[in-house]
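A.B. asks: no sequence for this one, just the structure:
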């Protein structure tokens, strides 16, 4: 399999506008991705950074599929009292699931695990277990969830909340969110390469998903629909009020034709959606209504 996290970092590469000479920048790892925080004022104090890093560790302890976490306990059949972070994720998952006609479904984890292991994919139940989630209950036998379609975006939002009030800040944990100022971001696609730049306005977020970012040994993509839907786009970039919403929408939109994307875009209150077809042609879907 190719390396998803590195490729997504390239897809989301940022050219930062108006960067002051004394800007403070932190770079590290978060949620399995290369991560960075840029503060134009240069004011990134040790106490603030320590608080941010502790928050990142907390989020990883909720959503990781590769280390013991709240999510792995849930998938192992344990009765779990849901954390605030998991409740936020499930609330958003239900919303995007409904707006995309069921295309976005964290219950695809059994299919993902089967494909990663070269095994036949099992059938996913409707809603993939989401409808059965309540505080302190167990998933049904055979059900499992992945939050990879929105966890990086949610982490970006939660870290942004920790940094509010510090002036122009760009938080990049796989997805990007701007606070207190505007930033220029460079769009990159695996087929078309450079696509130009967009301006990410203060208070807005952007996320990019691409089926080519990780492929199994069989050649199939890591982005999987609950009914076996195949990717239609080389990449999809979504602007939204939050990084979690942009992340979830871009994941689902990879599997959806343009008319269906437009309908979901209106339902979810999204900004422009930029889609690149397999030949490298870029189109922008603007919201009307």
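C.D. replies: Done, it's in. Everything quoted here is computed from the prediction, not taken from an experiment. Residues are numbered from 1 along each chain as shown.
A.B. asks: hey, let's count contacts and neighbours off CA atoms from now on
C.D. replies: Fine.
A.B. asks: Just give the number of residues close to residue 20.
C.D. replies: 12 (other CA atoms under 10 Å).
A.B. asks: In a helix, it, correct?
C.D. replies: No. Counting by DSSP: H, G, I helix; E, B strand; the rest coil, residue 20 is not part of a helix but coil.
A.B. asks: thought it was touching residue 41?
C.D. replies: Yes. Counting by CA atoms under 8 Å, residue 41 is a contact partner of residue 20 at 7.4 Å.
A.B. asks: Please compare the first structure with the one that follows:
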């Protein structure tokens, strides 16, 4: 089975979070002032930005070089669009021996999010995504979508309970399975880069590496202001949050759409395939960007009762 399909997108699973006040969009690779330094680049196909408060040029330059090396290392594990990554090998061969500890860590986080969302966060939806993307990219594609039989075959390969993993081996238990970690890996990379920069002595920074982490209290000591986009195009700010030492992730089922009519979104229900969401935008705030990333992805498929259940479990969620 072909297990990756590239589509043009700003972000695959976290579209709609933008910066308010302290915007990073358009920052140069190192555009420093006396007060701060900024970096921009790419991570898992998404535009990535970092702002460090109180960082001299030479110190920031060394830190950003370390950031780029770490992002490249992590992409060699998690990217679906490079054939040599650990994830691509797992999808192609159905198993990998002696897996990277980072891959095991993300699968463990995914298992926790899977349980907490009642199975709605499920990284094994990749076969359904591929079936939908290949169908709608074909000339003369039926706008109704793939045939019921095609969709049924793809859904039959879905189920996180079919992924077995430990320090020795990761393996799929069913034929045709494949995993995407785009709903959690960006958050994981965000957490790892924040930890790297903390270890280098930075205590006040704003990161958007697919998901957003606000560390410290910002340049005015009042917290970092983060805006949530009104819609997938980012044409307006629906809500502004003030964050300190917190991460935020926003998911929209139709943030990226696969069909010409804009009805079939990239976040896929693991039991039903493409669905019409109850909420256009779901945002989760958490100590961990990876956890916020995964939970916002699963919550994007929930109804009001499901959202209420997450809140009762202590999840800070905005819809």
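C.D. replies: Nice, thanks for sending it over. If you're wondering where the values come from, they're calculated on a predicted model, not measured in any experiment.
A.B. asks: mind checking what residue 200 of structure 1 lines up with in structure 2?
C.D. replies: Matched by TM-score structural alignment, residue 200 of structure 1 corresponds to residue 243 in structure 2.
A.B. asks: ok, that match - how many residues close by?
C.D. replies: 21.
A.B. asks: same check, this time on residue 6 of structure 2
C.D. replies: Around residue 6 of structure 2 there are 11 residues (other CA under 10 Å).
A.B. asks: mind listing what it touches?
C.D. replies: Neighbouring residues of residue 6 of structure 2 by CA atoms under 8 Å, 6 or more residues apart in numbering: residue 81.
A.B. asks: now swap in the one 10 residues further on and tell me
C.D. replies: Under the criterion of CA under 8 Å, 6+ apart, the contact list for residue 16 of structure 2 reads 228, 229, 230, 231, 232, 233, 234, 250, 251, 252, 255.
A.B. asks: May I see those organised as CSV, with distance to residue 187 of structure 2 added?
C.D. replies: Output for the contacts of residue 16 of structure 2, formatted as CSV (distance: CA to CA, whole Å):
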residue, distance to residue 187 of structure 2
228, 17
229, 18
230, 21
231, 21
232, 19
233, 21
234, 20
250, 11
251, 12
252, 16
255, 17
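A.B. asks: Give the buried subset of those as a PyMOL selection command.
C.D. replies: This is how PyMOL selects the buried members of the contacts of residue 16 of structure 2, with burial counted by 16 or more other CA atoms under 10 Å:
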select buried, resi 228+229+230+231+232+250+251+252+255
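A.B. asks: so which of the contacts of residue 16 of structure 2 comes closest to residue 299 of structure 2?
C.D. replies: Taking CA to CA as the measure, residue 299 of structure 2 lies nearest residue 251 of these, at 8.3 Å.
A.B. asks: Map the closest one onto structure 1.
C.D. replies: So, by TM-score structural alignment, residue 251 of structure 2 is matched to residue 209.
A.B. asks: what's in contact with stretch 103-119 of structure 2?
C.D. replies: 77-78, 86, 120-123, 160, 165-167, 184-185, 188, 270, 290-291, 294-295, 298-299, 306, 310.
A.B. asks: In helices, which of those appear?
C.D. replies: Per DSSP state H, helices hold the following members of these: 77-78, 86, 185, 188, 290-291, 294-295, 298-299, 306, 310.
A.B. asks: and residue 66 of structure 1, what element?
C.D. replies: Here residue 66 of structure 1, judged by DSSP states H and E, is contained in no helix and no strand.
A.B. asks: before we move on, back to that, show me which of the contacts of stretch 103-119 of structure 2 are buried.
C.D. replies: 77-78, 86, 120-123, 160, 165, 184-185, 188, 270, 290-291, 294-295, 298-299, 306, 310.
A.B. asks: Which stretches in the stretch 151-300 of structure 2 count as helices?
C.D. replies: 185-199, 289-299 (DSSP state H, counting those that start in this stretch).
A.B. asks: Show me how far the first one is from its chain's centre.
C.D. replies: Between the centre of helix 185-199 of structure 2 and the centre of its host chain there is 13 Å, according to CA atoms, centre = their mean, to the nearest Å.
A.B. asks: In terms of secondary structure, what does that helix contact?
C.D. replies: On a contact count with 3 or more CA pairs under 8 Å, 6 or more residues apart in numbering; DSSP states H and E, helix 185-199 of structure 2 meets helix 57-78, strand 205-208, strand 212-215, helix 289-299.
A.B. asks: One more pass at 7 Å, please.
C.D. replies: helix 289-299 (3 or more CA pairs under 7 Å, 6 or more residues apart in numbering; DSSP states H and E).
A.B. asks: Give the aligned range of the helix it packs on in structure 1.
C.D. replies: Using TM-score structural alignment, helix 289-299 of structure 2 pairs with 243-253 in structure 1.
A.B. asks: Look up how far residue 300 of structure 2 lies from residue 256 of structure 2.
C.D. replies: 13 Å (CA to CA, to the nearest Å).
A.B. asks: Give me the more crowded residue out of those two.
C.D. replies: Using other CA under 10 Å, the more surrounded residue of residue 256 of structure 2 and residue 300 is residue 300, with 28 against 24.
A.B. asks: tell me the secondary structure for the closest residue to residue 205 of structure 2 other than its chain neighbours?
C.D. replies: In this structure, residue 205 of structure 2 finds its nearest non-sequential neighbour in residue 52, 4.6 Å apart by CA to CA, 6 or more residues apart in numbering. Using three-state DSSP, the structure places residue 52 of structure 2 in strand.
A.B. asks: Could you count how many residues lie near residue 52 of structure 2?
C.D. replies: Residue 52 of structure 2 has 25 nearby residues by other CA under 10 Å.
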